[in-house]
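Engineer: Structure for the following, please:
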Amino acid sequence: MTEEIQPAQGAYVIPGAEFTRDTTYIEDRITADGRDGWPVEAGRYRLVAARACPWANRTAIVRRLLGLEAAISLGMPGPTHDERSWTFDLDPAGVDPVLGIERLQQAYFARFPDYPRGITVPAVVEVASGKVVTNNYAQITIDFETEWGALHRDGAPDLYPVELRAEIDEINDGIFRDVNNGVYRAGFAGSQSAYEKAYDRLFDRLDALEARLAGQRYLVGDTVTEADVRLFTTLVRFDAVYHGHFRCNRNKLSEMPALYSYAKDLFQTPGFGDTIDFVQIKQHYHLVHTDINPTGIVPKGPDLSGWLSPHGRESLGGRPFGDGTPPAPPLPGEQVPPGHGAA
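Structural biologist: Here you go, the predicted structure:
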């Protein structure tokens, strides 16, 4: 899930406690047969995905890779939020131009007036009713890959091949537990022991992934899959925020040769790096987590030019899109602003 909206801004660390993520989501699914009442239909839904959030970033990447831009529009809240909700403060007059709302909270309340949980991104909203359909980030990308097939672009890659799903699911489980959520378990730890436990699990898993990726280009098979998308969104944020802000500082990603080269390979693959806004990423973590960074100072570094340097991963073989083709460039209005990427 995304970072939860807390009862009061800055209340992310509970003294003496481990960080426990609320993994209860709106379980409705948008499917080809519409069995939950939400059939796949071009133009019916809007994906709300903040650039700053790693969990939302996954959905934006998969949407790009599969060419679903014409089927499901994209709303992008700004990088910060308050105790109530993510807001559309980057849009003219602070209003999402399709949904006509200032806060994502309004879409949740339109369906559940007493919604008791965090207002999270990514979320899929039905445009006509203004009601949130689902915020189950893990299922959203799987459904994009498996249920939205009739609306995929020509040449869309198979990100969740049937014959590899068991292996993808297994590696995703470890990546979520120890890496995707692991950095948060370290950063939001309320005790020394909780922090050290999370830290050790994180780097044990990264060491295992370093060894795995030393001899193969992608995590599973010889093409990009759902597993690579899930790992990438944490790796690309590692040196910029997790190393310092979350104290995941045994080493930087740039000091792990295989993982860094792997992440650079993906960054330079169309559909990945062109969704990454480092300015918003740094603003989000350093401005929202005021109990970790009470001054609100956003670091100037690190140097991001390395993301565009040669990675040498072609020597391991593999084809990023398999029998498919790269996606088209980002749509107008969806490009990362100049100076916000790695260039």
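Engineer: Please count neighbours and contacts with C-alpha atoms only from this point.
Structural biologist: Fine.
Engineer: Can you name the element that comes right after whichever helix in the chain runs longest?
Structural biologist: As assigned by DSSP state H, the longest helix anywhere in the chain is helix 192-213. Per DSSP states H and E, the first helix or strand lying C-terminal to helix 192-213 is helix 226-237.
Engineer: so where do the strands sit in this structure?
Structural biologist: Taking DSSP state E, the strands of the chain run over residues 45-48, 73-75, 123-126, 131-134.
Engineer: contact partners of the last one?
Structural biologist: The contact list for strand 131-134 (Cα atoms under 8 Å, 6 or more residues apart in numbering) reads 25-29, 38, 107-111, 123-126, 140.
Engineer: Please provide the structure for the following sequence as well, for comparison with the first:
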Amino acid sequence: MGDGNSAYGKKKFKRSRSHFADRITADGRDGWPVTEGRYRLVACRACPWASRAVISRRLLGLEDALSMGIVDPIQDDRSWRFTLDADGRDPVLGIRFLSEAYDARETGYPGGVSVPAIVDVPSGQLVTNDFQQITLDLATEWTALHREGAPDLYPERLRDEIDDVMHGVYEDLNNGVYRAGFATNQKDYEEACTAVFHRLEWLSKRLAGQRYLVGDTITEADIRLFTTLVRFDPVYHGHFKCNRWKLAEDPVLWAYVRDLFQTPGFGDTVDFDHIKRHYYEVHTGINPTGIVPLGPELAGWLSAHGREELGGHPFGDGTPPGPVRPGEEVPASGRP
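Structural biologist: Sure thing, here's the model as predicted:
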């Protein structure tokens, strides 16, 4: 995420490349074969990049194969902390700070500690923090461990189009809101903010006549767009000054994001309390008082969206995921 995988300051915002880019694959070519129960996903529900992996894991039914730890949305100078767990330790890894897994992999690593991270449980070492690749591999390399009825989130016949759509969304919107929010001069801010809304307008036109971004089922492209849109009104509109208009003021995008929110695997992973507290309390350079706003009201997320009229099948020939696993539920404080 931005706080652990980017560079702020007086220069233009620049997101760093993932330093640990090993892949967990079916053939184990990087030394990390897909193995049930061997790895642990560490995520923060506040982070859009980590939330992609949380959603993918749930949609694909990988809960038994890939355990998950959730860190506190508020970091300290040691970065991500397991203070939500008993005794302040991750119950599987036995560590207090995610940085311990980074240190186990590379002592004295000078870069930031970011989520999502996948850790090798036997050795305690970080395997990868490559947020762009993790979800693609969950969809394509972990197929032997997918649940029955799991959707194909990265169908081969649509990959070129998915990649093209995701590239534009990443540059202008996923990362663009950060470039606007952390801009330190008017020119950089205006360029980034303008690109954000040009992309939103493009998306609104595209989604006016089709239920999902690419094809007639949910794909990786929808997951990556959702994790930014669900944060737009609560944090990006005010905190990052992306305030030309609210998402709720665009009928198409507001209906689209509510459709996904109400789809099993999406909204049931979202913690609005974590999202708001992280951005407003951690980014002290932008919000020095640390005050977390009361709004916006959340009840609208559960209102009818009408997107079924566009057709499409969320899970293709598959089925929705089952109920959220005990212990992985979002607390009532974070739900509409």
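Engineer: re earlier: what's the closest of the strands of the first structure to Y12 of the first structure?
Structural biologist: strand 123-126 (21.5 Å; Cα to Cα).
Engineer: That closest one maps to which residues in the second structure?
Structural biologist: The aligned range for strand 123-126 of the first structure in the second structure is 117-120, by TM-score structural alignment.
Engineer: what do you get for stretch 66-77 of the first structure?
Structural biologist: Using TM-score structural alignment, stretch 66-77 of the first structure pairs with 60-71 in the second structure.
Engineer: Could you do stretch 246-254 of the first structure as well?
Structural biologist: Under TM-score structural alignment, the match for stretch 246-254 of the first structure is residues 240-248.
Engineer: Please apply the same query to stretch 142-161 of the first structure.
Structural biologist: By TM-score structural alignment, stretch 142-161 of the first structure lines up with residues 136-155 in the second structure.
Engineer: can you list the residues that contact that stretch?
Structural biologist: 23-26, 34, 36, 56-57, 59-62, 65, 162, 218-220, 315-321.
Engineer: Which among the contacts of strand 131-134 of the first structure count as buried?
Structural biologist: 28-29, 38, 107-109, 123-126, 140 (16 or more other Cα atoms under 10 Å).
Engineer: could those residues go into TSV alongside distance to P15 of the first structure?
Structural biologist: Formatted as TSV, those follow (distance: Cα to Cα, whole Å):
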residue	distance to P15 of the first structure
D28	35
R29	37
W38	42
A107	33
Y108	30
F109	31
A123	30
V124	34
V125	36
E126	39
I140	33
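Engineer: What is the most widely separated pair among those residues?
Structural biologist: Among those, F109 and I140 lie farthest apart (Cα to Cα), at 20.3 Å.
Engineer: picking up where we left off before, buried ones in the match of stretch 66-77 of the first structure?
Structural biologist: Residues of stretch 60-71 of the second structure classed as buried by neighbour count (16+ other Cα under 10 Å): 60-63, 65-71.
Engineer: Among the contacts of strand 131-134 of the first structure, which ones are in helices?
Structural biologist: Counting by DSSP H, the contacts of strand 131-134 of the first structure contribute 107-111, 140 to helices.
Engineer: now the match of strand 123-126 of the first structure, how far from the centre of its chain.
Structural biologist: 16 Å (Cα atoms, centre = their mean, to the nearest Å).
Engineer: Residues contacting that stretch, please?
Structural biologist: With Cα under 8 Å, 6+ apart, stretch 117-120 of the second structure has contacts from 38-43, 101, 125-131.
Engineer: State the number of residues packed around the residue nearest to G61 of the second structure when sequence neighbours are not counted.
Structural biologist: Nearest residue to G61 of the second structure, sequence neighbours excluded (Cα to Cα, 6 or more residues apart in numbering): R147, at 4.7 Å. Look at R147 of the second structure: counted by other Cα atoms under 10 Å, it has 19 neighbours.
Engineer: next one: the one 4 residues further on
Structural biologist: Neighbouring residues of P151 of the second structure were enumerated by other Cα under 10 Å; the total is 25.
Engineer: same deal with E163 of the first structure?
Structural biologist: 9.
Engineer: and what of the one 5 residues further on?
Structural biologist: By other Cα under 10 Å, 21 other residues sit near I168 of the first structure.
Engineer: What separation do you get for it and L219 of the first structure?
Structural biologist: 8 Å (Cα to Cα, to the nearest Å).
Engineer: which residues do the two both contact?
Structural biologist: In contact with both I168 of the first structure and L219: 225, 227, using Cα under 8 Å, 6+ apart.
Engineer: Next, the buried residues of stretch 246-263 of the first structure.
Structural biologist: 246, 248, 252-254, 258-263.
Engineer: As a check, name the ranges of all helices in the first structure.
Structural biologist: Under DSSP H, the first structure gives helices at 54-66, 105-111, 137-146, 165-175, 182-187, 192-213, 226-237, 257-267, 278-288.
Engineer: Dump those helices to JSON lines, plus distance to P299 of the first structure.
Structural biologist: Converted to JSON lines, those look like this (distance: least, Cα to Cα, whole Å):
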{"stretch": "helix 54-66", "distance to P299 of the first structure": "19"}
{"stretch": "helix 105-111", "distance to P299 of the first structure": "30"}
{"stretch": "helix 137-146", "distance to P299 of the first structure": "29"}
{"stretch": "helix 165-175", "distance to P299 of the first structure": "27"}
{"stretch": "helix 182-187", "distance to P299 of the first structure": "17"}
{"stretch": "helix 192-213", "distance to P299 of the first structure": "22"}
{"stretch": "helix 226-237", "distance to P299 of the first structure": "14"}
{"stretch": "helix 257-267", "distance to P299 of the first structure": "21"}
{"stretch": "helix 278-288", "distance to P299 of the first structure": "8"}
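Engineer: Of those, which is nearest S85 of the first structure?
Structural biologist: Closest to S85 of the first structure of the helices of the first structure, according to Cα to Cα: helix 105-111, at 5.5 Å.
Engineer: Could you give the residue range in the second structure aligned to the closest one?
Structural biologist: Per the alignment by TM-score structural alignment, helix 105-111 of the first structure matches residues 99-105 in the second structure.
Engineer: can you list contacts of that stretch?
Structural biologist: Residues contacting stretch 99-105 of the second structure (Cα under 8 Å, 6+ apart): 78-80, 95, 109, 113, 119, 124-127.
Engineer: ok, now stretch 318-338 of the first structure?
Structural biologist: Against stretch 318-338 of the first structure from outside (Cα under 8 Å, 6+ apart): 64-67, 69, 154-158, 217-218, 222-224, 269-271, 274-277.
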